[in-house]
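> The sequence and its predicted three-dimensional model are supplied below.
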Amino acid sequence: MTAQFAPMKNDLILRAARGEKVERAPAWVMRQAGRYLPEYHEAKGGRDFFEVCRTPEIASTLTLQPIERFAGLVDAAIIFSDILVIPQAMGMTVEMLDKKGPHFPDPLRSPDDAQYKEIMQRNVDVLVELDYVYKAITMTRQKLQGRVPLIGFCGAPWTLMCYMVEGGGSKIFKEIKTWIYKYPEASKDLLQKISELCVDYLAQQVIAGAQLVQVFDSWAGELSPSSFKEFSLPYLNYIADNLPRRLKELGQDVVPMIVFAKGAWYALEDLCKTNYDVIGLDWLHDPARAYQIARANGKTVQGNADPGVLYGGKAAITAVVEEMARGFGNGKQGWIANLGHGITPFVDPESLRHYFAEIQRCTSA
């Protein structure tokens, strides 16, 4: 049975994602619930990061913190979770190491690995394995009481495979490049398996209460244009093509879909030909040019300030927001304001408040 939720008081981002004309640009930012907030550390306490993700009450509390701190300035919440819950559901161990980030003690090293074969044969039930995410979404949606919509998300197949093979973040991506060039077919088999899980995972998030979803391809920029077309784009397309069908099968309304392929500036036109409603942009894009290409294809864009501007003071933030507003049509249609990636550590929350306030000022006139 689907949970009942309060009517929406602010559906600005949903209308913008669908390409409708709006009274101002909606705004949210990636990693808006996180370690730059003192209240985050208080709520997290001494708990392990993934323990927090697996505890719906705490994940819900963290999700709501920026909505409450920046009340009236933020137009969406994004559920507090992590892209690596899918590899965990597939049977891999993932740890979050302090000051180092995610770590896989036993990464996939070749298609001959017993672990690779086991993963490919495993029948993963995301409804069971990731139940804690859905509980957090439903709880958060109820607590929001219609204040703003709730975003669900997953990692893109290429980015998830990078982590599963590299064992964590990387500067040279030796292991994943070995895979795609030495074992291309096995790579594609794994990418397809992940893609199918992403569709089911996102569909269950929507059933739980997510009102739009984002696919994070954080390592897309590590691929050449031709490799992107072979190892990332087909699987991004699989999600965009099959999630609406899956939702209809489950008796659910289709929700707007956002794709964010960080670093893949060369792929903008290809991404604009997909079935995603919103194309996320990092700060490598010129706002006016990207907006022109996206609007010609009927797409909304999302982005794209350099997160580093939040270290630069109010005048620098204002200048960047004004440039974005000019380039993105003054926020009246086809733009969701965001950063070009997630908030970086040590940002002063008041700098982010100024960023949000300037977006409203520049797009409300």
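Happy to help now that I have it.

> CA atoms for contacts and neighbours, from now on please.
OK.

> Helices of the stretch 101-250 of the chain, start to end?
Counting by DSSP state H, counting those that start in this stretch, residue ranges of the helices within the stretch 101-250 of the chain are 114-121, 126-129, 131-144, 157-166, 174-182, 184-208, 225-231, 233-249.

> so can I have JSON lines of the ones you listed showing distance to residue 66?
Shown next, in JSON lines, are these (distance: least, Cα to Cα, whole Å):
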{"stretch": "helix 114-121", "distance to residue 66": "37"}
{"stretch": "helix 126-129", "distance to residue 66": "28"}
{"stretch": "helix 131-144", "distance to residue 66": "12"}
{"stretch": "helix 157-166", "distance to residue 66": "27"}
{"stretch": "helix 174-182", "distance to residue 66": "35"}
{"stretch": "helix 184-208", "distance to residue 66": "21"}
{"stretch": "helix 225-231", "distance to residue 66": "34"}
{"stretch": "helix 233-249", "distance to residue 66": "29"}
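
> Please compare the first structure with the one that follows:
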Amino acid sequence: MTPLHNDTFLRALLREPVDYTPVWMMRQAGRYLPEYRATRARAGSFMTLCKTPELACEVTLQPLERYPLDAAILFSDILTVPDAMGLGLYFAEGEGPHFERPVRTAADIERLPVPDPEAELRYVLDAVSTIRQALNGRVPLIGFSGSPWTLATYMVEGGALKNFARIKAMLFDQPVLLHRLLAKVADAVTVYLNAQIARGAQAVMIFDTWGGALAPANYREFSLAYMQRVVEGLNRESEGRRVPVILFTKNGGQWLAEMAKTGCDALGVDWTTDLADARRLVEDQVALQGNLDPCVLYASPERIRAEVARVLSSYGPGSGHIFNLGHGITQDVDPEHPAVMVEAVHTLSRAYHP
């Protein structure tokens, strides 16, 4: 593999000294970019875009052509795993994802396979290989998956979520059944992420989008425990260096101290938690990633710079911070505004890394 020309992101994840705070954006390859919309139109459908490695590579690289970001993230979707488990994923216009065969019974769970990524998810792995070759060492590539709890919510609800009625009914009335489902999904996620690492992902991130919808005791039992199971099953060395693991629970600020004990290397933090508080909670055991409110990018360039300065100040001096949005960039942001953010991070953060 080609040596990395910029490993600032990986070093920050491991809390090693860096010259500046690295930055990337969740959902950085997406609909706010006109070039992405053009490629999406050429693909004809979102799933065709995901399942064509050359197109997935193209859109992965698009934000790096615009902005001097410090990492690329694989273009894919978290629901590729349940799709590979035979649930029949499709996207209805204006309605989001749906599954033809949702998981509701013990028999449904028993039928679920743990997919072989090199077979059922080969298109994702081929995209990882293609992107690594195209990056040619420019920046590291992040692989990812949804968390077991988050994937299970879609699998049980059958698609886009409203009030978590079915999955929470299972949680309260049939917890043993839900644990069987989560264990199988956790095994599938572990195998999937290890396959991404084997193909060249240099860091991996687990997106727990819906963990924040749980009460604390339920979060620990049904979300956090299964993320820890995944973390413990990952291959953490590749190409002679450590492969860092990032956990992100949206609206999960109250659980950061517990999340830090899973064995992960970094935690994503959304904008509802102050980074100074987060850093105290985790006691510098792990790096922190975040946490600008994505809506700041609707503001003027002057205000964007001021908010970047505030986030950097909140984390304070020293390594272990990766600048990011507190969640994904929104589709109607002016593409010029992320450029202001990235430039401000790279310029203003140097004062925190003497």
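Thanks, I have it. Small disclaimer: the values here were computed from a predicted structure and weren't measured.

> Once they're superposed, tell me the TM-score.
After superposition, the two chains reach a TM-score of 0.95 (TM-score structural alignment, normalised by the length of structure 2), with 350 aligned residues with a Cα RMSD of 1.6 Å.

> just to revisit the earlier point, closest one to residue 337 of structure 1 among the helices of the stretch 101-250 of structure 1?
The closest of the helices of the stretch 101-250 of structure 1 to residue 337 of structure 1 is helix 131-144. By Cα to Cα, the value is 20.8 Å.

> what's the average distance of that closest one to structure 2?
When structure 2 is overlaid, helix 131-144 of structure 1 sits 0.7 Å from its aligned residues on average, using mean Cα distance after the TM-score superposition for structure 1.

> what's that helix in contact with?
Residues outside helix 131-144 of structure 1 that contact it (Cα atoms under 8 Å, 6 or more residues apart in numbering): 3, 5-6, 53-57, 59-61, 63-64, 79, 81, 149-150, 152, 204-205, 208-210.

> Could you tell me where it falls in structure 2?
Counting by TM-score structural alignment, helix 131-144 of structure 1 falls onto residues 122-135 of structure 2.

> Next: stretch 90-103 of structure 1.
Using TM-score structural alignment, stretch 90-103 of structure 1 pairs with 85-98 in structure 2.

> And the matching stretch, what's buried?
85, 86, 87, 89, 90, 97, 98 (16 or more other Cα atoms under 10 Å).

> Same check on stretch 243-262 of structure 1?
Quick answer for stretch 243-262 of structure 1 (16+ other Cα under 10 Å): 243-244, 246-247, 252, 254-262.

> cool, and stretch 56-74 of structure 1?
56-67, 70, 73-74.

> Among those, which are located in helices?
Within the buried residues of stretch 56-74 of structure 1, residues falling in helices by DSSP state H are 56, 57, 58, 59, 60, 61, 62, 63, 64, 65, 66, 67.

> counterpart of the last one in structure 2?
Across the two structures, residue 67 of structure 1 finds its equivalent in residue 64 of structure 2, going by TM-score structural alignment.

> can you pull the contacts of that match?
Neighbours of residue 64 of structure 2 in contact, by Cα under 8 Å, 6+ apart: residue 72.

> ok, 10 Å please
24, 28, 29, 70, 71, 72, 135, 138, 139 (Cα atoms under 10 Å, 6 or more residues apart in numbering).

> ok, back up a step: ok, of the buried residues of stretch 85-98 of structure 2, which one's closest to residue 110 of structure 2?
The closest of the buried residues of stretch 85-98 of structure 2, once distances to residue 110 of structure 2 are taken by Cα to Cα, is residue 85, at 11.4 Å.

> residue contacts, the closest one?
Contacts of residue 85 of structure 2 by Cα under 10 Å, 6+ apart are 79, 111, 112, 113, 114, 115, 116, 120, 121, 155, 185, 188.
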